[in-house]
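S.K.: generate a structure from the sequence data that follows.
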Amino acid sequence: MSFADDLLKQPTAAESEFKPRTEFDGATGGYIQTGPLDTAPKSHIELLEAFGYDPDEVQIVGAPRVSRWQTYDERWLAAYRFTIAPHILGLDVNELLDSIRDREPHQPTGITTGGAFVFQAGDLQLGKIDGDGVQGTIDRYFAGVDKAIADLKQRPNIGAVHLAYVGDCIENGGVSQGGKLAWRQSLTVTEQVRLWRRTLLETVKAFAPLTDELVVSVVGGNHDDATRLPVQTRADDNWATEGAIAVSDALAENSAAYGHVRVQVPPRDQGYMTVGVGDSVFTLLHGHQFRKGKAADWWASQAFHHGNPSGADFLLHGHWHELAIQQAAARTIICSPTLDGGSAWYRDKTGAESRPGALIYTTRGPALENLSLV
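M.R.: You can find the predicted model right below:
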């Protein structure tokens, strides 16, 4: 070796050979990283099985991240990184309709008083990976439904049941916050909507036998928007209300069992609605229409301009992820807590975590009774 060669020496790295690898926490998600391949994997099922996963329990979501390079002998190779998540199994459309058609006719309860039992829920954000993820949200939600039904059975002379959903029913990370949350979701948007739709349907089926007037009110939140970038859509163009409309269509297949159920969503290009249930009047909206703590100002402005909310006894909303109640004279504002698994970003920033759950309470005209977090 010449002196010049000696001067040209460099500390070349001893590169570690790339090996296929995978990680999966069993609850929210993980990844599969393939080794160098001449061709793309042809079967997701075979790929999952090759890495030791059961395709009935784990699924590949979204498109893979691909790295390509050319070898010294001019061959092109590629490595693929696949996102994996728990497999959400569900009924197809025909099975969904069959589950409605097979229900027995409704047996009237005979209760005719004006009171309303309210089950208020919001910010499920189905598909969000934070905290205990989708499974935690579903478990928490249906535990609340079970407690609500047990409570309803102990409250005599309640003439109507109001299932009030105040938005952000799905995560839709590709739309919210300019799409920055697209990677922080374990389900595709269609899977999120499917899960929301079937969750709502199962809730209706659980409450329907217990009342002669079941009202299902659904408004959309900012996470529910069908699209926002690069163009804004109408206020009513969202997945929360579309899921409710699908449930309404399914219920119509068996009017004998569900003729006493009324599903309602806001009118065209409007993000809120004012509805009567029993002898109480409710305005529902998500809450992204105003700053935190400013619900009363929004309500006052609507009343000043003779909007329908001026006649409401109750303003129900979500968005702020914590229980809040404000009362003045005959008006009551109720903000839903969240039902999702929390926010890692908010916890890191402030240390705070919301207490999740749904709300149950009884209304009689403008009166509020027996509110509980379930």
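S.K.: can we go C-alpha only for contacts and neighbour counts from here?
M.R.: Fine.
S.K.: just the helices in the protein please.
M.R.: 3-7, 44-50, 93-101, 133-153, 189-207, 239-251, 255-258, 295-304, 344-350 (DSSP state H).
S.K.: quick one, the third one and helix 239-251 angle?
M.R.: Looking back up the chat, that one is helix 93-101. Helix 93-101 and helix 239-251 are oriented at 60 degrees to each other (axes from the mean of the first three to the mean of the last three CA atoms, to 10 degrees).
S.K.: show me what counts as buried in helix 93-101.
M.R.: Residues of helix 93-101 classed as buried by neighbour count (16 or more other CA atoms under 10 Å): 97, 99, 100, 101.
S.K.: how about the contacts made by the last one?
M.R.: With contact taken as CA atoms under 8 Å, 6 or more residues apart in numbering, residue 101 is in contact with 253, 254.
S.K.: return the member of the buried residues of helix 93-101 nearest to residue 260.
M.R.: Set against residue 260, the nearest of the buried residues of helix 93-101 by CA to CA is residue 100 (14.0 Å).
S.K.: show me what contacts that closest one?
M.R.: Each residue near residue 100 by CA under 8 Å, 6+ apart is listed here: 250, 251, 253, 254.
S.K.: please provide the structure for the following sequence as well, for comparison with the first:
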Amino acid sequence: MSLADNLKTAVANQASPKDAPSAKAEFDGETWDVQTAPVPGAVITDFSDILREMGIDPHGFEVSGKPRISRWQFSYRDMDGEMVTEWRTAYRLNLAPVQDRINLPALYAEVARDSEKRQSPRVHGPSTVVVCWGDVQTGKVDHLGGVKELLERLEEKRETLREYLKRTPHDHIVVADVGDIIEGFDNVASQIRTNGLSLMDQVDVAAVEFWKTIKLCAEFAPVDVLSIPSNHCAWRRGGKQIAGLPSDDWGIHINKRLEALNAEVGLDVNFHRPASDYIEMLEFDIKGTKLGLAHGHQARNPKSVCDWWGKMSHAGELSCDILLTGHFHFPTFKPSGRNAATGRTKWHVQCSTLDNGSAWVRNAFGEDGDPALTVFTINESGFDVSGFALL
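M.R.: Predicted structure coming up:
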């Protein structure tokens, strides 16, 4: 073996120190955990070539979170026997499936067209239609799909609502945000990996989709919009710890934002929120019938909602004829007590979810209702049982 051959062998051995990380990729059925081999040169941000070499489709997976980067100087002798020092870099990547991208400018263009006030033909009658916008959980990915499937579902529900309003006698509409209008990131650790939208995009998309529903209802009758705090929309710090007041809530924020938008557009719409920053529920009078609105997360399970309602009434809150809640992802309505002054039955309505399904609710309670838009009517005699429908 010549001296040159010996030098080549020495250089090759020096280029791969024993403590350098080796390339490795592990797949858990949904995400990749990737450790790259040392890469010479400057820090890179495009990992497409590395992923291809490892057999991973860079168009099907994207980096989730921030890459962990290790850099060190490495010295060795080149072919001429001169000492060379260069930087080596290794990367640790978490890869998640690429999610559908939302064209937010296109969504905002929908809002920009709202200066045109439209009216649709309706059947007049002395009733209020209550539209329950419940548990949309914008940005959530579950067994029924992701962002694309959610937007398609909401558009379909709006068209069904339009047909319902055309045939249902009414002179007033209440649109109730029953809570969890966004998914958020602080309820469970997996949200950072499974959500299809950032927090900012969740709020943007949720606001636009809610506005489109409000605008549709305003074509038919005067509208009152109700919003209350909820667990997915709460401002949290360090996991599940509440960081502020009950009113520090993304659903409340969206209500205020749309109220400001409507001040410029001028639709016949009024916006309502709890009377105090410290209260998680509200009451709204409809033709002499009090509608109470709460998300429902205050109760431990679906069967205990009415027990919680009784405690709130004892505390001077939710002294209402109808309590509307969500949270548990399946619809019910049932009688619960009686109004001593009017003699009428009091009702609890638990509205449907509009989200992409809830594996959590299914695993915890054995229930997972189909997505639907819950509607019901209130007339001079109170809750009209015949007007309850799932659209």
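S.K.: hang on, the earlier thing: okay if I get the helices of structure 1 as a markdown table plus distance to residue 87 of structure 1?
M.R.: Formatted as a markdown table, the helices of structure 1 follow (distance: least, CA to CA, whole Å):
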| stretch | distance to residue 87 of structure 1 |
| --- | --- |
| helix 3-7 | 58 |
| helix 44-50 | 12 |
| helix 93-101 | 18 |
| helix 133-153 | 11 |
| helix 189-207 | 10 |
| helix 239-251 | 21 |
| helix 255-258 | 31 |
| helix 295-304 | 39 |
| helix 344-350 | 23 |
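S.K.: ranking those helices by burial, who's on top?
M.R.: Ranked by mean neighbour count under mean count of other CA atoms under 10 Å, the helices of structure 1 are led by helix 239-251, which reaches a mean of 21.
S.K.: could you tell me where it falls in structure 2?
M.R.: Counting by TM-score structural alignment, helix 239-251 of structure 1 falls onto residues 250-262 of structure 2.
S.K.: contacts for the matching stretch?
M.R.: Applying CA under 8 Å, 6+ apart, the contact partners of stretch 250-262 of structure 2 are 177, 179-182, 203, 207, 211, 225-230, 233-235, 269-273.
S.K.: what do you get for stretch 95-104 of structure 2?
M.R.: Taking CA under 8 Å, 6+ apart as the rule, stretch 95-104 of structure 2 contacts 30-34, 59-64, 146-148, 193, 196, 204-205.
S.K.: buried members of those residues into ChimeraX, please.
M.R.: To isolate the buried subset of the contacts of stretch 95-104 of structure 2 in ChimeraX, counting by 16+ other CA under 10 Å, use the following:
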select :31,32,34,61,62,63,64,146,147,193,196,204,205
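S.K.: hmm, back to that, mean shift of the match of helix 239-251 of structure 1 relative to structure 1?
M.R.: Compared with structure 1 after fitting, stretch 250-262 of structure 2 deviates on average by 1.1 Å (mean CA distance after the TM-score superposition for structure 1).
S.K.: return the distance of that stretch from the chain's centre.
M.R.: 16 Å (CA atoms, centre = their mean, to the nearest Å).
S.K.: likewise stretch 326-340 of structure 2?
M.R.: 24 Å.
S.K.: next one: stretch 309-328 of structure 2
M.R.: On the basis of CA atoms, centre = their mean, stretch 309-328 of structure 2 sits 25 Å off its chain's mean C-alpha point.
S.K.: distance of residue 206 of structure 2 relative to residue 119 of structure 2?
M.R.: Residue 206 of structure 2 sits 24 Å away from residue 119 of structure 2 when distances are taken as CA to CA, to the nearest Å.
S.K.: need the contact list for residue 361 of structure 2.
M.R.: 328, 329, 367, 368.
S.K.: so how far is residue 313 of structure 2 from it?
M.R.: Residue 361 of structure 2 is 27 Å from residue 313 of structure 2, by CA to CA.
S.K.: now do residue 252 of structure 2
M.R.: Separation of residue 252 of structure 2 from residue 313 of structure 2 (CA to CA): 23 Å.
S.K.: so which of the contacts of stretch 95-104 of structure 2 sit within strands?
M.R.: Within those, residues falling in strands by DSSP state E are 32, 33, 34, 61, 62, 63.
S.K.: who touches the aligned partner of residue 159 of structure 2 in structure 1 in this structure?
M.R.: Under the alignment (TM-score structural alignment), residue 159 of structure 2 pairs with residue 146 in structure 1. Taking CA under 8 Å, 6+ apart as the definition of contact, residue 146 of structure 1 has no neighbours.
S.K.: aligned counterpart of residue 185 of structure 1 in structure 2, please.
M.R.: Under the alignment defined by TM-score structural alignment, residue 185 of structure 1 is paired with residue 195 of structure 2.
S.K.: translate residue 270 of structure 2 into the numbering of structure 1.
M.R.: Per TM-score structural alignment, residue 270 of structure 2 is aligned with residue 262.
S.K.: can you give me the neighbour number for its match?
M.R.: 14 (other CA atoms under 10 Å).
S.K.: nearest residue to it other than its sequence neighbours?
M.R.: The spatially closest residue to residue 262 of structure 1, leaving aside those adjacent along the chain, is residue 215, at 4.8 Å (CA to CA, 6 or more residues apart in numbering).
S.K.: ok, that neighbour to residue 278 of structure 1 distance?
M.R.: 10 Å.
S.K.: shared neighbours of those two, anything?
M.R.: Counting by CA under 8 Å, 6+ apart, the residues touching both residue 215 of structure 1 and residue 278 are residue 160.
S.K.: that older thread, now which of the contacts of stretch 250-262 of structure 2 would you call buried?
M.R.: Members of these classed as buried by 16+ other CA under 10 Å are 177, 179-182, 203, 207, 211, 225-230, 233-235, 269, 271-273.
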